[in-house]
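Chemist: A structural model of the following input is requested.
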Amino acid sequence: MRLSHQSELAGLRKIFAPLDGAMILILVLIAALSIVAMYSASSDIPERFPDHIRNLGIGFVVMLAFAYIPPQWLMKAAVPLYVIGVVLLIAVALFGQTKLGAKRWLNVGIVIQPSELLKIAVPLMLSYYFHLTGIVSGRQAWFSFGLAGVLLLIPFLLIAKQPDLGTALLVVFAGSYVIFFAGLSWKVIWGLIGTVVFSFPIIWQFLKPYQRTRIEVLLDPTSDPRGAGFHILQAETAIGSGGWLGKGFEQGTQTHLKFLPERSTDFLVAVLSEEFGLIGVILLLVLYLMLIFRGLSIAHGASTRFERLLASAITMIIFTYAFVNMGMVAGMLPVVGVPLPFMSYGGTALITLGVGCGMLMGVRHHRIR
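Modeler: Reported below is the predicted structural model:
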């Protein structure tokens, strides 16, 4: 009887071995905060709350499924996924559906947004590429990093042309993290940053009018308080009125009097801040820091260059989502429509992030086997 019991326990341990308990606990706590904030934020759109619960469930199921995929399989899928993603982006440019002036969707029996695939496909492809090239120096390094830049530039230009600058920048960040962790020289990095800064007057000429407005409003939201600056001003009011402890659950005036726009999507953290105050936001920040630390520790102990680069990039993508969202809600960055990880309403982002966290668990499991 004891041997049978021990064998059953061993079987269960083997089944659940790929799952990272610490990461799952952190994500469950973030999701719990999300559910509480979403319940209040979606009070005037009641169907959003059950939809959000469903999307969270799908995201977690996808995450658990990807935790069982060996990194070797991901390496084999890197090139096909990248090629398919780029082909789909070209198809969008030629045959895509246009909504609100943007051509981002493709009807293939169901309507899909191929740019979301590139958030995963680009870091996968570049991690595999640098895994093959290994550590290089001299002229070979210039060629290696130059080709990586081309692989990153192709999807960026195709997505930016849709136009979808927010997603294009997220794809650039995802790929740039891989290039950085692959060993790109700091001299080159500062040179690129300097080039972008000094080229800004030229870049400005190519920006769409609404993109210019976002930057102008960032510098002075009161310049258009009833238009483009409305989001930032109302978010700042909600955050400030919450104080240390907040007004209480479902007591946020900016939220429930409908002054705060996009409160269940991009500006959900403003709802959290108004109702639970600075303490609620600090709790969320601590959870994100724990998640990022966990991801980087997994990357540090990865077995191969591919796994290390991929895990590092995925972790920094999560950081970028959180940093950009909170930065734009606080009026420190332009409003670009980046969701808060595992918090904001929206199924696509939850699935993408679920895939990323599942990959992190797969890398960890591979390391300890």
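
Chemist: rest of the way, CA atoms for contacts and neighbours
Modeler: Noted.

Chemist: Distance of residue 266 relative to residue 324?
Modeler: 10 Å (C-alpha to C-alpha, to the nearest Å).

Chemist: what touches both of these two?
Modeler: residue 338 (C-alpha atoms under 8 Å, 6 or more residues apart in numbering).

Chemist: Pretty sure residue 230 sits against residue 221.
Modeler: Yes: if you go by C-alpha atoms under 8 Å, residue 230 and residue 221 touch, sitting 7.4 Å apart.

Chemist: buried residues in stretch 247-254?
Modeler: 247, 250, 252, 253, 254 (16 or more other C-alpha atoms under 10 Å).

Chemist: Ok, stretch 18-35 next?
Modeler: 18, 19, 20, 23, 24, 26, 27, 30, 31, 33, 34, 35.

Chemist: same deal with stretch 39-48?
Modeler: So for stretch 39-48, counting by 16+ other C-alpha under 10 Å, buried means 39, 40, 41, 42, 48.

Chemist: Also stretch 359-369?
Modeler: By 16+ other C-alpha under 10 Å, the buried positions in stretch 359-369 come out as 359, 360, 361, 362, 363, 364, 365, 366.

Chemist: between these, which is closest to residue 239?
Modeler: Of all these, residue 239 sits closest to residue 360, with 33.0 Å by C-alpha to C-alpha.

Chemist: got a list of what the closest one touches?
Modeler: With C-alpha under 8 Å, 6+ apart, residue 360 has these contacts: 67, 295, 298, 311, 314.

Chemist: Where does it fall, secondary structure wise?
Modeler: Using DSSP states H and E, residue 360 falls within helix 347-368.

Chemist: one more to line up against the first:
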Amino acid sequence: MAPDVSLAATPHRRVFAHFPWHLALIVLSISAIGIWNLSSASRSAHAPVWISQTWWMGAGAVLALAITLVDHRAFHRMAWVFYAVVLVLLVLVMVKGRYVMGARRWLTIGPVNFQPSELAKLSVALALASFFASDTEKRKDGYGLLRLIAPMLIALVPAVLILKQPDLGTALIVLSVGFTQILFAKVRWKTLALLAGVAVVGSVLVYPHLKPYQKKRVETFINPEADALGAGYHATQSMIAVGSGQGLGKGWGQGTQTYLSFLPEQHTDFIFSVWAEEHGFVGCLLLIALYFALVTSAMDVAGNARDRFGHFLAVGLTGMLFWHVAINIGMVIGLLPVVGVTLPLMSYGGSSVIVIYSGIGLLANVGMRRFVN
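Modeler: Okay, the predicted model is just below:
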């Protein structure tokens, strides 16, 4: 008797029947907009960074696809190994890292330069997902403060190492990823209130130990016009660029703040300002709508995950995307201090692109397997 071909279908075929194509379409749409926007932002630069960004996105897409082929439970087993490797890399940065603009954030391995701090975002998401997947069932009455010491340390240790580089923005993202996962782990309300108080006190205690330029950024956030040509220059020029776009923008390649290089870091931290100047309020609404769709799609994956590890991993990755977008846009329009956080798939940077695409691959992985035993 001939075998039933339908019954012989491979597991991969069954899994890919549930591939979240809407998530992939959103990511590709933002990526295409990002490359188009970078080609304008880099007109006054010495190198057309949008070309290398395209290559990085291509590599990221291949990596994301490769990640979807591996059952996410395998990442559960590897989470702590990856976390330990990232911690070692962060220590190596402090010893062997390359200085760029006064900060030691880069490691060089052969022809490749990368930022281990970017990998820390994924490592914390994976490690906390593994922790809560193994521990949450034992805490049906909710987590108290003592029970949260371990997960808080998991996020705090890499964040402190990153802060030493110094890189305040990435450290905040790592802490935000951890906080998001902890928040979804059924924490008692009294504990949350206590943690909020600890965060406020901690911020007051940490502030005197920040670098002078980091303190200045916080001070100029309160009153950027007080030093508009100095520490407040970034925020002031960014708000000028955003405001000058008005309703429909000046058009692609017509942004004067961008072309005349008044806008600092225009291809990285302030890439949203370039978009706002050239495409206006309507263009900003379109981009924000795409990010909203991306975050809500990620939330849907988290809510429908088949197991605890997949749920907490998707929660952490959703938090990574959300906080990147919220902090970056809040920063460039003057609602938050300038802390050096990139805009996912829009800002230039190979390490950032690879990590974001890896996160998308993990999200797709969890979403694909919610109907598969």
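
Chemist: Just the closest of the buried residues of stretch 359-369 of structure 1 to residue 306 of structure 1, please.
Modeler: Nearest to residue 306 of structure 1 out of the buried residues of stretch 359-369 of structure 1 is residue 363 (C-alpha to C-alpha; 9.7 Å).

Chemist: Give me the aligned partner of the closest one over in structure 2.
Modeler: In structure 2, residue 363 of structure 1 lines up with residue 366, judged by TM-score structural alignment.

Chemist: what stretch of structure 1 does stretch 336-355 of structure 2 fall on?
Modeler: The aligned range for stretch 336-355 of structure 2 is 333-352, by TM-score structural alignment.

Chemist: Buried residues in the matching stretch, which are they?
Modeler: 333-347, 349-352.

Chemist: where's residue 218 of structure 1 relative to residue 212 of structure 1, distance?
Modeler: 10 Å.

Chemist: ok so, going back, mind putting the buried residues of stretch 359-369 of structure 1 in a markdown table, distance to residue 107 of structure 1 included?
Modeler: A markdown table is the format used below for those (distance: C-alpha to C-alpha, whole Å):
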| residue | distance to residue 107 of structure 1 |
| --- | --- |
| 359 | 28 |
| 360 | 31 |
| 361 | 33 |
| 362 | 32 |
| 363 | 34 |
| 364 | 37 |
| 365 | 37 |
| 366 | 37 |
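
Chemist: quick one: what's aligned to residue 239 of structure 1 in structure 2?
Modeler: So, by TM-score structural alignment, residue 239 of structure 1 is matched to residue 242.

Chemist: Give the other helices and strands that the strand or helix carrying that match contacts.
Modeler: In this structure, residue 242 of structure 2 sits in helix 233-244 according to DSSP H and E. Secondary-structure packing of helix 233-244 of structure 2 (3 or more C-alpha pairs under 8 Å, 6 or more residues apart in numbering; DSSP states H and E): helix 256-259, helix 271-303, helix 308-332.

Chemist: That helix: average distance to aligned residues in structure 1?
Modeler: Following the fit onto structure 1, the mean deviation recorded for helix 233-244 of structure 2 is 1.0 Å by mean C-alpha distance after the TM-score superposition for structure 1.

Chemist: in that helix, what's buried?
Modeler: In helix 233-244 of structure 2, counting by 16+ other C-alpha under 10 Å, buried: 233, 234, 235, 236, 237, 238, 239, 240, 241, 242, 243, 244.

Chemist: right, and out of the residues you listed, which lies closest to residue 10 of structure 2?
Modeler: Closest approach to residue 10 of structure 2 among the buried residues of helix 233-244 of structure 2 (C-alpha to C-alpha): residue 242, at 51.1 Å.

Chemist: show me where structure 2 has helices.
Modeler: For structure 2, the helices defined by DSSP state H occupy 11-16, 21-41, 49-68, 72-96, 116-135, 149-163, 168-183, 189-206, 212-222, 233-244, 256-259, 271-303, 308-332, 350-368.
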